[in-house]
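S.K.: This is the structure alone, sequence omitted:
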């Protein structure tokens, strides 16, 4: 009995399929994952109050209107020392998004386009958590022309996006998901914040066949660091937004007790930079990994492909970001 129990537990952790079998052809996925040219329609899913990189990403998008037509922002749940529950994390992210929009002078442009997301993480890989954000994503995605997908820039736990995919599986052919989540395939584990917050949602994302560009954290996007002297030199005094970003970057370093010699990773700008017309990432196709609940990947070479980012050009991305923010 003890052996059977351990075997069942192992199979559940590693091999239980995260979503119903899909009929999306690998050729469709590969074609849909070609890097777009010109302006794209996009939505942003963000846990904006969690760290300070989301604020940079929101501003980066809205300072790049020639490339990204931002149609909606969704507040994502998170839970840690800044938020005792996922619901509190989502609400604080919603409020922080409003702060950034005000500093950017974009409250009018985005009026009625910022939505509260899920107030809890998925209980399993089959049951969605409905919210204003998930309903808007389903409606917005289904309205897209077949050959013109909606780009979903997701920089938090993937709860909202996974819920929308469970609510309406047909949107998998209507969207491309750019997700900052998990660690590099070569990393010794994948105990990364966005993934560990909602492993069930990550299993939905990688299991349902939706075209995904994955931006792993440790081992890849961890290259996107900046320091106090650097943000002060390039951003301080340029405009109210830049002053705010400088202040919260310094505060985050103090909050995490990093001492006088510190750097912070601006993780969340990586998916935004991928959409820009510059050579700043290296990618390859990989079979979709299967996130396990114990913090590791299982790999099946038979799985459908995802586009995997394995290198980022730190200087090019940070340079483009700071130049646009300091306008």
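M.R.: Here it is on my side, so go on. Remember, predicted model here, so these are calculated numbers, not experimental data.
S.K.: Only C-alpha atoms from now on, for both contacts and neighbour counts.
M.R.: Will do.
S.K.: As a check, name the ranges of all helices in the stretch 1-150 of the chain.
M.R.: For the stretch 1-150 of the chain, helices defined by DSSP state H, counting those that start in this stretch occupy the ranges 2-14, 26-32, 53-62, 86-104, 132-142.
S.K.: try it against this one:
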């Protein structure tokens, strides 16, 4: 049986696109992960079909719902801030940021800690501003940021500032430019690789118990909402937050690492006020993921949903009671 070999803190805007809910369920069902904390983070006001859904409290409530369906009511969930940083020196002292600091500063464990962020970086920036020593004690895995020059081009019609970065550009600037936090980045060109079809979601997710049905309803509901607002999503959906699971829970057995995905190492750039990278010669190195093992990621998700549907009250898939 698998046992936890890494610790994970999840920070995501679960009120936004429902790929975050799928990612959370996937992490919750992964036995190699000691899921220590889930943070519900904010969206930008007005950046959702239902403006009332942008709060961190709502994100936290949705996270609790999914965790309960996954049989993981043991995992603490906290709401983060509802606003971004006001300046680059003042943290927002939310309970979530304080809890992140506490987890990073633990001295009773030696397993690696990954902060898996699928939204803005308000909480990780605030946590570092509260206690800079956390930079030596965790790795940030972030879904966000635009394409890097020489690696990929923006997609047609791309937003001027990539969406997760846009939630709190200043926080992104702090984390990239001021903090010494190690970063594994999955920029827009990489997370857009994670396409699944609604046909396979209907057959391999919707029919897998209450958890699978809830996740599919969220994804299909977004498609319906989009059509009402004049957007046709077509046949596919981007599970853009699930690389957070691929790069942490699904590391190789020997010499643990996300060995089936590809990355380059670059100097960590700065981030300007308009959301663009700025050169920072001599800056600390960071990983930029360029190619993701989508087969491993998606097949593992579907398999774990199917196994959980068979024993919904049991421990995480492959785990010990």
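M.R.: Nice, I can see it. All of these numbers come straight from a predicted model, not from anything done at the bench.
S.K.: Identify the residues contacting the residue sitting nearest the centre point of the second structure.
M.R.: Nearest to the mean C-alpha position of the second structure, by Cα atoms, centre = their mean, lies residue 118 at 2.9 Å. Applying Cα atoms under 8 Å, 6 or more residues apart in numbering to residue 118 of the second structure gives the contacts 11, 12, 13, 20, 142, 143, 144, 164, 241, 244.
S.K.: ok, how many other residues are close to the counterpart of residue 204 of the first structure in the second structure?
M.R.: Under the alignment by TM-score structural alignment, residue 204 of the first structure pairs with residue 174 in the second structure. Using other Cα atoms under 10 Å as the criterion, residue 174 of the second structure is surrounded by 24 other residues.
S.K.: And for residue 284 of the first structure?
M.R.: The burial count for residue 284 of the first structure: 11, using other Cα under 10 Å.
S.K.: Could you do residue 56 of the second structure as well?
M.R.: 24.
S.K.: ok, it - contacts?
M.R.: 13, 15, 40, 41, 42, 43, 79, 80, 81, 82.
S.K.: For residue 182 of the first structure, what is the enclosing helix or strand?
M.R.: Assignment of secondary structure by DSSP states H and E places residue 182 of the first structure within no helix or strand.
S.K.: Out of the helices of the stretch 1-150 of the first structure, which is closest to residue 302 of the first structure?
M.R.: Nearest to residue 302 of the first structure, of all the helices of the stretch 1-150 of the first structure, is helix 26-32, at 10.7 Å by Cα to Cα.
S.K.: Any buried residues in the closest one, and which?
M.R.: Neighbour counts over helix 26-32 of the first structure (16 or more other Cα atoms under 10 Å) mark 29, 30, 32 as buried.
S.K.: what's the distance between the nearest residue to the second one once chain neighbours are set aside and residue 115 of the first structure?
M.R.: Okay, so that is residue 30 of the first structure. Using Cα to Cα, 6 or more residues apart in numbering and skipping residues adjacent in sequence, the residue nearest residue 30 of the first structure is residue 305, 7.2 Å away. Distance of residue 305 of the first structure to residue 115 of the first structure, given as Cα to Cα, to the nearest Å: 31 Å.
S.K.: Can you list the neighbours in contact with the longest helix seen in the second structure?
M.R.: Scanning the second structure for the longest helix, with DSSP state H as the assignment, gives helix 209-228. The contact list for helix 209-228 of the second structure (Cα under 8 Å, 6+ apart) reads 17-19, 21-22, 49, 66, 69-70, 198, 201-202, 205-207, 232-233, 305-306, 308-310.
S.K.: if we can go back for a sec, between residue 305 and residue 115 of the first structure, which is the more surrounded one?
M.R.: Neighbour count, other Cα under 10 Å: between residue 305 of the first structure and residue 115, residue 305 has more, with 25 against 20.
S.K.: From residue 290 of the first structure, how far out is the more buried one?
M.R.: In terms of Cα to Cα, residue 305 of the first structure sits 12 Å off from residue 290 of the first structure.
S.K.: how much space between the residue nearest to the centre of the second structure and residue 244 of the second structure?
M.R.: Using Cα to Cα, we find residue 118 of the second structure at a distance of 8 Å from residue 244 of the second structure.
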